[in-house]
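Chemist: heads up, no residue letters with this:
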């Protein structure tokens, strides 16, 4: 009887203990819904090189503004995550394949494929290059983990390197924009002019040109599409005039274009400078004109101008454009079979001059440099001056036809003898000028 009583008491105590512990199975002891599960283990970034720093960036699943960004010491721009990519103004990225540690990364000088973003992928390692006016800063970065909206990274500001540019234009007193990326290397035999405009009390480069007095023609014109100059705010002005910045003995006027069978073809197009009335009026200086066949000026050439203009207004942070006619290759001994708008057949002599002595190029070119998030790409166009392309004003030229006239900037330099984009850092200049990819551009 006493043993039976002891067994009953033991069973009663176990049941009471189970109730007190909140379990319904005295053997398994599984938690009830009211009892929380253990917290997940905190993810660890870790250290793979002495002196590195760790940071949790936000924005992998949802963009986060103003927090969870990386701002390397001494640099003006931040790195942040957008659409599962790390991006930042003036930064470019080169992935280090088959490397998972900062201390095992190859030298940045061995890498050539720099992009304007880095894909956020676990255990991926990047060299990041920040471009300032006179200096590169190189940063190592390792993506340790992705956890929801959080990305753990290890980074190290590794080194700084002075930007070398042996062929850059030297600053000239009174010529504020001679070091702009759009300006080619200056030819001391020509006369350099900058046309500027005041916008909101700030001086803006409208366009620059280099004047070849012997040819009575610009060697090139150069300008940029940026936040100010890409705007479309005014109409065409038709404000034909001599260029007041040229010496009087170099100036051309309407008499140099009268009854010669050619259009007064803009080099910097009127439509390229419609952000302010003064800016558009300056495009009607005769120094900005070239003798062009009517169907070329308003048809084939104009289609390329429209395409480049669309890039400048929609696709990039800045678009630097240098364009003109090749003065080293002129249209000689030419007599046209189609009358110009003035009812005259166009003609040139044995030196490639119109009846009024203006050089008439056999080829026209465009050198185009795009900048976005601190990364650069370039493309050129080399187009023969003809009146038989079969396109008139407003005609849309098929993309495959336009792409046939695309060339590298190096090719343009060989054809024209002009050193384009000389103010770029040499390493960037060499890369973007050596090749082009039509797939990098919106057609």
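Modeler: That came through fine. Computed from a predicted structure; not experimentally measured.

Chemist: Every contact and neighbour count from this point should use C-alpha atoms.
Modeler: Will do.

Chemist: How are the strands of the stretch 101-250 of the chain distributed by residue range?
Modeler: 118-119, 125-131, 135-147, 150-162, 191-199, 202-212, 217-225 (DSSP state E, counting those that start in this stretch).

Chemist: May I see those arranged in CSV, with mean neighbour count as well?
Modeler: As requested, the strands of the stretch 101-250 of the chain are arranged in CSV below (neighbours: other CA atoms under 10 Å):
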stretch, mean neighbour count
strand 118-119, 20
strand 125-131, 24
strand 135-147, 20
strand 150-162, 18
strand 191-199, 17
strand 202-212, 20
strand 217-225, 25
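
Chemist: who wins for proximity to residue 332 among those strands?
Modeler: Residue 332 lies closest to strand 217-225 among the strands of the stretch 101-250 of the chain, at 15.7 Å (CA to CA).

Chemist: which helices and strands sit right next to that closest one?
Modeler: strand 202-212, helix 301-314, strand 318-325 (3 or more CA pairs under 8 Å, 6 or more residues apart in numbering; DSSP states H and E).

Chemist: how about 7 Å then?
Modeler: If you count contacts as 3 or more CA pairs under 7 Å, 6 or more residues apart in numbering; DSSP states H and E, strand 217-225 packs onto strand 202-212, strand 318-325.

Chemist: Distance to residue 355 added to the ones you listed, as JSON lines?
Modeler: What follows is the helices and strands packed on strand 217-225, written out as JSON lines (distance: least, CA to CA, whole Å):
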{"stretch": "strand 202-212", "distance to residue 355": "18"}
{"stretch": "strand 318-325", "distance to residue 355": "18"}
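
Chemist: Show me the one of those strands that comes nearest residue 270.
Modeler: Here strand 202-212 is closest among the helices and strands packed on strand 217-225 (CA to CA), at 11.4 Å.

Chemist: what is the orientation angle of that closest one with strand 217-225?
Modeler: Relative orientation of strand 202-212 versus strand 217-225 (axes from the mean of the first three to the mean of the last three CA atoms, to 10 degrees): 160 degrees.

Chemist: now the strands of the stretch 101-250 of the chain as a markdown table including distance to residue 185?
Modeler: Listed next are the strands of the stretch 101-250 of the chain as a markdown table, based on distance: least, CA to CA, whole Å:
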| stretch | distance to residue 185 |
| --- | --- |
| strand 118-119 | 34 |
| strand 125-131 | 22 |
| strand 135-147 | 21 |
| strand 150-162 | 21 |
| strand 191-199 | 11 |
| strand 202-212 | 10 |
| strand 217-225 | 11 |
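
Chemist: OK, contacts around the spatially most central residue of the chain?
Modeler: Geometric centre of the chain, nearest residue: residue 371, 1.7 Å, by CA atoms, centre = their mean. If you count contacts by CA atoms under 7 Å, 6 or more residues apart in numbering, residue 371 has them with 316-319, 377.

Chemist: Please compare the first structure with the one that follows:
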């Protein structure tokens, strides 16, 4: 797809996109809504605070902040689930994640734990109804990882938790094995090169009504986003958006600024960054800064 054509599609998408919200359901104490999380005093743990301003615009270090966590949304009904390898904002109305965020370090790009033999499984930490793998059978859609199994080879529990259905969305097969898989592999290469990446990805729902699959009526996204940030000297961020269909295009054609992805999704990414750094790196989509 020509980038100019895709940009026009983005403009139409941004204008028409409704922000999906949902009501908090009942469930066990293993999960928490955004309001419960904030009231518990854990906001610093999940990165909902601002660090001190950096001395220089071109240098910012990993000081323990959870830079990957988007700004939490009060009264949205999102359920925040902290996993070994990622954090997920789960939507009990759509039955898919709003977003999944993780810190990918160079040491996490490989390890002894493989995906072989691990089954997709429902997540007991959320209220019913719970999506299971049978919702996807003969649906025409893959069980698409948001935080990929390949980013969790470093830890047995992390690998197993990547197969929880709260980390999964219905994804077109060609996208899942094509561009989506390609950018996952590139992220591991970049983490090795730069030491650390902060990644957020998830579905985009821009229609008034959405296709569903399975007995539980799992929402099928119209598109997917991913935003990626690196720190250190000359910090950079970039975003990509893919339609959830079987069209085949180079994923480089879908590069966007993080600001553009924020405008389309309604999320505020990397809010723990100093404002001067955040504003600078989110405004541009300089893909030449990400070697391929």
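Modeler: Yes, it's here. A quick note: this is a predicted structure, and the numbers were derived from the prediction, not measured.

Chemist: what distance separates the start and the end of stretch 209-216 of the first structure?
Modeler: 13 Å (CA to CA, to the nearest Å).

Chemist: what's in contact with that stretch?
Modeler: 190-194, 217-222, 250, 358-359.

Chemist: if we go to 6 Å?
Modeler: 190-193, 218-221, 250, 358-359 (CA atoms under 6 Å, 6 or more residues apart in numbering).

Chemist: Can you lay out those as TSV showing distance to residue 210 of the first structure?
Modeler: Converted to TSV, the contacts of stretch 209-216 of the first structure look like this (distance: CA to CA, whole Å):
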residue	distance to residue 210 of the first structure
190	6
191	6
192	5
193	6
218	6
219	5
220	6
221	7
250	12
358	15
359	15
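
Chemist: Looking at the residues you listed, spot the one nearest residue 153 of the first structure.
Modeler: Comparing these against residue 153 of the first structure with CA to CA places residue 221 closest, at 46.2 Å.

Chemist: which one in the second structure is aligned with the closest one?
Modeler: Superposed on the second structure with TM-score structural alignment, residue 221 of the first structure falls opposite residue 100.

Chemist: ok, and the closest non-adjacent residue to that match?
Modeler: residue 88 (4.4 Å; CA to CA, 6 or more residues apart in numbering).

Chemist: same deal with residue 157 of the second structure?
Modeler: Going by CA to CA, 6+ apart, residue 157 of the second structure has residue 84 as its nearest residue, at 6.7 Å.

Chemist: didn't the one you found look like it was pressed against residue 160?
Modeler: No - here residue 84 of the second structure does not reach residue 160: they are 9.6 Å apart, not a contact under CA atoms under 6 Å.

Chemist: Could you tell me which residues make contact with the counterpart of residue 226 of the second structure in the first structure?
Modeler: Using TM-score structural alignment, the partner of residue 226 of the second structure in the first structure is residue 366. Counting by CA under 6 Å, 6+ apart, residue 366 of the first structure touches 322-323, 380-381.

Chemist: Any chance of TSV for those, columns neighbour count and distance to residue 272 of the first structure?
Modeler: As requested, those are arranged in TSV below (neighbours: other CA atoms under 10 Å; distance: CA to CA, whole Å):
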residue	neighbour count	distance to residue 272 of the first structure
322	26	12
323	23	12
380	25	18
381	21	17
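
Chemist: Surely residue 166 of the second structure forms part of a helix?
Modeler: Yes - residue state for residue 166 of the second structure (DSSP: H, G, I helix; E, B strand; the rest coil) corresponds to a helix.

Chemist: how close does it get to residue 287 of the second structure?
Modeler: 31 Å.

Chemist: between the two, which one's more packed in?
Modeler: Neighbours were counted for residue 166 of the second structure and for residue 287 using other CA atoms under 10 Å; residue 166 has more, 30 against 16.

Chemist: The first structure: which residue goes with that one?
Modeler: So, by TM-score structural alignment, residue 166 of the second structure is matched to residue 287.

Chemist: go on, residue 80 of the second structure?
Modeler: So, by TM-score structural alignment, residue 80 of the second structure is matched to residue 192.

Chemist: Residue 254 of the second structure now?
Modeler: Checking TM-score structural alignment: residue 254 of the second structure goes with residue 405.

Chemist: Near that match, how many other residues are there?
Modeler: 14.

Chemist: one step back: so the residue nearest to residue 157 of the second structure versus residue 183 of the second structure, what's the distance?
Modeler: 22 Å.

Chemist: Would you state the helices of the first structure in chain order?
Modeler: Residue ranges of the helices in the first structure, as given by DSSP state H, are 2-21, 277-282, 294-295, 301-314, 399-403, 409-416, 426-434.

Chemist: Turn the ones you listed into JSON lines, columns for mean neighbour count and distance to residue 173 of the first structure.
Modeler: Output for the helices of the first structure, formatted as JSON lines (neighbours: other CA atoms under 10 Å; distance: least, CA to CA, whole Å):
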{"stretch": "helix 2-21", "mean neighbour count": "11", "distance to residue 173 of the first structure": "86"}
{"stretch": "helix 277-282", "mean neighbour count": "21", "distance to residue 173 of the first structure": "22"}
{"stretch": "helix 294-295", "mean neighbour count": "22", "distance to residue 173 of the first structure": "40"}
{"stretch": "helix 301-314", "mean neighbour count": "19", "distance to residue 173 of the first structure": "29"}
{"stretch": "helix 399-403", "mean neighbour count": "11", "distance to residue 173 of the first structure": "40"}
{"stretch": "helix 409-416", "mean neighbour count": "19", "distance to residue 173 of the first structure": "27"}
{"stretch": "helix 426-434", "mean neighbour count": "17", "distance to residue 173 of the first structure": "24"}
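
Chemist: So which of those helices is nearest residue 95 of the first structure?
Modeler: Comparing the helices of the first structure by CA to CA, helix 426-434 comes nearest, at 17.5 Å.

Chemist: Give me the mean deviation of that closest one from the second structure.
Modeler: Once superposed with the second structure, the aligned residues differ from helix 426-434 of the first structure by a mean of 0.8 Å; criterion: mean CA distance after the TM-score superposition for the first structure.

Chemist: show me the contacts for the nearest residue to residue 406 of the first structure once chain neighbours are set aside.
Modeler: Among residues not flanking residue 406 of the first structure along the chain, residue 381 sits closest, at 4.6 Å (CA to CA, 6+ apart). By CA under 6 Å, 6+ apart, residue 381 of the first structure lies in contact with 365-366, 405-407.

Chemist: Now with 8 Å, please.
Modeler: Residue 381 of the first structure is in contact with 365-367, 405-407, 412, counting by CA atoms under 8 Å, 6 or more residues apart in numbering.
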